[in-house]
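Visitor: sequence unknown, structure follows:
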């Protein structure tokens, strides 16, 4: 403190502040937090944007929500796998598993491909990754993937867009599987950038950015979803035993008492809400507590995810 700086301190002379005063200050801060008035000091650091792609993920998140509602849906599952110790052996085994018999439309073994080649040597890819700290594994499944005769072009466009977002070339291989109800692509990306440094991708880009980019591409190919397509998807969601967009909407509709009234802007939405609540009731995750009022289980989302 400077010689001419003066800070007044309230209270008795010589007092350093009572415990009661500290408790009261804590109560005041708690009340402010409960009221939503917590002071922000530059925002809490979460690390979600640390790494490449953080800016792109933030931009995608801020786009027009109506456009996003019309956009085609894509599911992306991601894993970061360490290659130290037995990890390299696991990577080889995983690559062999992806190329197993019966995964193509014709029941043939899966074939690895890359950015410029329709057939890639998996052993050469693993050899190049010798000494890598980690690798990324993605599964990309478009809801309307059945509309594609071949997923290779879509995957290559997605990876090209990811390279642009991440600001580096990517060393990757992929294989397409058609042995489930939803055609999907398995993509393996080396954990090195084009300068040989460890590739660190922002958590937010992994969790949402890749999905948004893939959805953009599918929407460009097939056009935005029509009202009829959206309604059919929501009707299928009514009976799903997983967390759905209807569940998310019902949670947001809860009043101050935690109750939900299954209304909606139109008869279709009201029917969807009512049907979903009945399904949740059979699963033990919702209970009707009065005429038109429902209480959702506090662990609804955690249970269904």
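Guide: That came through, no problem. Source: prediction; values computed, not measured.
Visitor: contacts and neighbour counts: CA atoms only from here.
Guide: Fine.
Visitor: any chance you could map the strands in the protein?
Guide: Along the chain, the segments classed as strands by DSSP state E run 74-82, 134-142, 172-177, 184-190, 259-260, 286-290, 293-296.
Visitor: Just want the angle from the fourth one to strand 74-82.
Guide: If I follow you right, that is strand 184-190. 30 degrees (axes from the mean of the first three to the mean of the last three CA atoms, to 10 degrees).
Visitor: Reformat the strands of the chain as JSON lines; add distance to residue 92 and mean neighbour count.
Guide: Converted to JSON lines, the strands of the chain look like this (distance: least, CA to CA, whole Å; neighbours: other CA atoms under 10 Å):
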{"stretch": "strand 74-82", "distance to residue 92": "12", "mean neighbour count": "17"}
{"stretch": "strand 134-142", "distance to residue 92": "12", "mean neighbour count": "20"}
{"stretch": "strand 172-177", "distance to residue 92": "13", "mean neighbour count": "24"}
{"stretch": "strand 184-190", "distance to residue 92": "11", "mean neighbour count": "22"}
{"stretch": "strand 259-260", "distance to residue 92": "50", "mean neighbour count": "22"}
{"stretch": "strand 286-290", "distance to residue 92": "45", "mean neighbour count": "15"}
{"stretch": "strand 293-296", "distance to residue 92": "45", "mean neighbour count": "20"}
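Visitor: Using TSV, please lay out these together with distance to residue 213.
Guide: Output for the strands of the chain, formatted as TSV (distance: least, CA to CA, whole Å):
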stretch	distance to residue 213
strand 74-82	9
strand 134-142	11
strand 172-177	17
strand 184-190	15
strand 259-260	34
strand 286-290	35
strand 293-296	33
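Visitor: Tell me which of the ones you listed lies nearest to residue 29.
Guide: strand 259-260 (29.1 Å; CA to CA).
Visitor: thinking again about what came up before, looking at the strands of the chain, which is closest to residue 245?
Guide: Of all the strands of the chain, strand 74-82 comes closest under CA to CA, at 13.4 Å.
Visitor: and the comparison structure, right after this:
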């Protein structure tokens, strides 16, 4: 109804600056910046195939647990919206593992690209929560141009000059990992939880390629697959390997996420980053 719509508009405008030359709104936060959220330690299931609700992580991190989600009914495998950290307005982009396992498809790529560019246009810092198993496979996605549309999200993150913070909560596989505000595309702060898995592909697909011969010879396929998958996670997808190569700034306990993000935002308030002196780039359309 009209009163609800007006209240929603008022909330939305509270996150936005007066114009594109102003800084994003920043007020006195009412939620302690050093608050540790112990509940975050148990949100991600031990079973990597089990879904969970990403909104629990977002609301556990942001000020007063307030997250204004936008485009909520479109491409629900990607969440976008506005929140505050220590009173600072931020844009949130996050995979939703409860829908399509959080995989990026055409619609979610376009949704994310538009939101990232909007935040960059109005000087709103970006906070990305990553749990992405890859791009959605299938002939329908390929015929629809998944590479072209996925490149829009990649381009948007590459082009953005606002502070860009990212937290990998679980899966970060293949090209989709690169797209989600990774260090490879000018991410300012990249953190991971101990549950993170960073690799070219997931264990199940990788062992079919790497250990094809061993799987063909084994008598107990199930036990061998389980052992090889565990080895892959430990020796290849382990986040400490990515951190050792400089792809992560730190690996933190989930409860530390809020104070670490706030500390980074404070550090990045004076960030100055300019793109090459052209009127605009050539976005993949």
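Guide: Received the coordinates, thanks. On a predicted model such as this, the values are computed, not experimentally measured, just so you know.
Visitor: Overlay them and tell me the TM-score.
Guide: With the length set by TM-score structural alignment, normalised by the length of the second structure, the two chains reach a TM-score of 0.21; 99 aligned residues with a CA RMSD of 5.9 Å.
Visitor: for the second structure, what spans make up the strands?
Guide: Using DSSP E, strands in the second structure cover 68-70, 78-85, 88-95, 126-132, 164-173, 189-192, 197-199, 250-251.
Visitor: out of these, nearest to residue 7 of the second structure?
Guide: It is, among the strands of the second structure and with distance given as CA to CA, strand 68-70, at 12.0 Å.
Visitor: Which elements pack onto that closest one?
Guide: strand 78-85 (3 or more CA pairs under 8 Å, 6 or more residues apart in numbering; DSSP states H and E).
Visitor: got the angle for the strand it packs on vs strand 126-132?
Guide: Using the same axes, to 10 degrees: strand 78-85 of the second structure against strand 126-132 is 140 degrees.
Visitor: so what secondary structure elements neighbour strand 78-85 of the second structure?
Guide: Right, strand 78-85 of the second structure is packed against strand 68-70, strand 88-95, helix 106-121, helix 257-267 by 3+ CA pairs under 8 Å, 6+ apart.
Visitor: what's the longest one packed up against?
Guide: Put plainly, it is helix 106-121 of the second structure. strand 78-85, strand 88-95, helix 146-159.
Visitor: how about the longest one: buried residues?
Guide: I take that to be helix 146-159 of the second structure. 146-159 (16 or more other CA atoms under 10 Å).
Visitor: which one of the strands of the first structure lies closest to residue 122 of the first structure?
Guide: strand 172-177 (8.0 Å).
Visitor: what angle separates the closest one from strand 134-142?
Guide: Using the same axes, to 10 degrees: strand 172-177 of the first structure against strand 134-142 is 40 degrees.
Visitor: And strand 172-177 of the first structure, what does it pack against?
Guide: Using 3+ CA pairs under 8 Å, 6+ apart, strand 172-177 of the first structure sits against strand 184-190.
Visitor: now for the strand it packs on, which elements pack on it?
Guide: Checking 3+ CA pairs under 8 Å, 6+ apart, strand 184-190 of the first structure ends up next to strand 134-142, strand 172-177.
Visitor: In TSV: the ones you listed, plus distance to residue 295 of the first structure.
Guide: Formatted as TSV, those follow (distance: least, CA to CA, whole Å):
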stretch	distance to residue 295 of the first structure
strand 134-142	33
strand 172-177	41
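Visitor: where along the stretch 51-200 of the first structure do the helices fall?
Guide: Ranges of helices in the stretch 51-200 of the first structure, per DSSP state H, counting those that start in this stretch, are 54-61, 65-70, 87-98, 122-128, 152-166.
Visitor: ok, residue 189 of the second structure - how many residues close by?
Guide: With neighbours defined by other CA atoms under 10 Å, the count for residue 189 of the second structure comes to 23.
Visitor: Pretty sure it sits against residue 127.
Guide: No. Using CA atoms under 8 Å, residue 189 of the second structure makes no contact with residue 127, being 9.6 Å away.
Visitor: which neighbours do these two share?
Guide: 164, 165, 166 (CA atoms under 8 Å, 6 or more residues apart in numbering).
Visitor: For residue 220 of the first structure, give its distance to residue 273 of the first structure.
Guide: 30 Å (CA to CA, to the nearest Å).
Visitor: Mind checking which of these two has more residues around it?
Guide: residue 273 (24 against 12).
Visitor: and the gap between that one and residue 260 of the first structure?
Guide: 10 Å.
Visitor: what is in contact with these two at once?
Guide: residue 250.
Visitor: quick one on the thing from earlier: Throw the helices and strands packed on helix 106-121 of the second structure into TSV and include distance to residue 227 of the second structure, thanks.
Guide: Below are these laid out as TSV (distance: least, CA to CA, whole Å):
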stretch	distance to residue 227 of the second structure
strand 78-85	32
strand 88-95	28
helix 146-159	34
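Visitor: of the ones you listed, which approaches residue 216 of the second structure most closely?
Guide: helix 146-159 (33.5 Å).
Visitor: and which of the shared contacts of residue 189 and residue 127 of the second structure is nearest to residue 58 of the second structure?
Guide: residue 166 (12.3 Å).
Visitor: Would you mind stating the distance between the closest one and residue 108 of the second structure?
Guide: In terms of CA to CA, residue 166 of the second structure sits 18 Å off from residue 108 of the second structure.
Visitor: Please apply the same query to residue 2 of the second structure.
Guide: Distance from residue 2 of the second structure to residue 108 of the second structure, by CA to CA: 29 Å.
Visitor: These two: which has the busier surroundings?
Guide: residue 108 (23 against 7).
Visitor: mind checking how far that one is from residue 78 of the second structure?
Guide: 6 Å.
Visitor: Ok, residue 231 of the second structure next?
Guide: 30 Å.
Visitor: Same drill for those two, tell me which one is more crowded.
Guide: Between residue 231 of the second structure and residue 78, counting by other CA under 10 Å, residue 78 is the more crowded of the two (26 against 15).
Visitor: Skipping adjacent residues, who's closest to the more buried one in space?
Guide: Leaving aside its sequence neighbours, residue 78 of the second structure sits nearest to residue 95 (CA to CA, 6 or more residues apart in numbering; 4.7 Å).
Visitor: number of nearby residues for the one you found?
Guide: 28.
Visitor: and if you look at residue 56 of the second structure?
Guide: Number of residues near residue 56 of the second structure (other CA under 10 Å) recorded here: 13.
Visitor: Next: residue 27 of the first structure.
Guide: There are 12 residues near residue 27 of the first structure, going by other CA under 10 Å.
Visitor: To residue 286 of the first structure, which of the helices of the stretch 51-200 of the first structure lies closest?
Guide: Closest among the helices of the stretch 51-200 of the first structure, using CA to CA: helix 65-70, at 26.4 Å.
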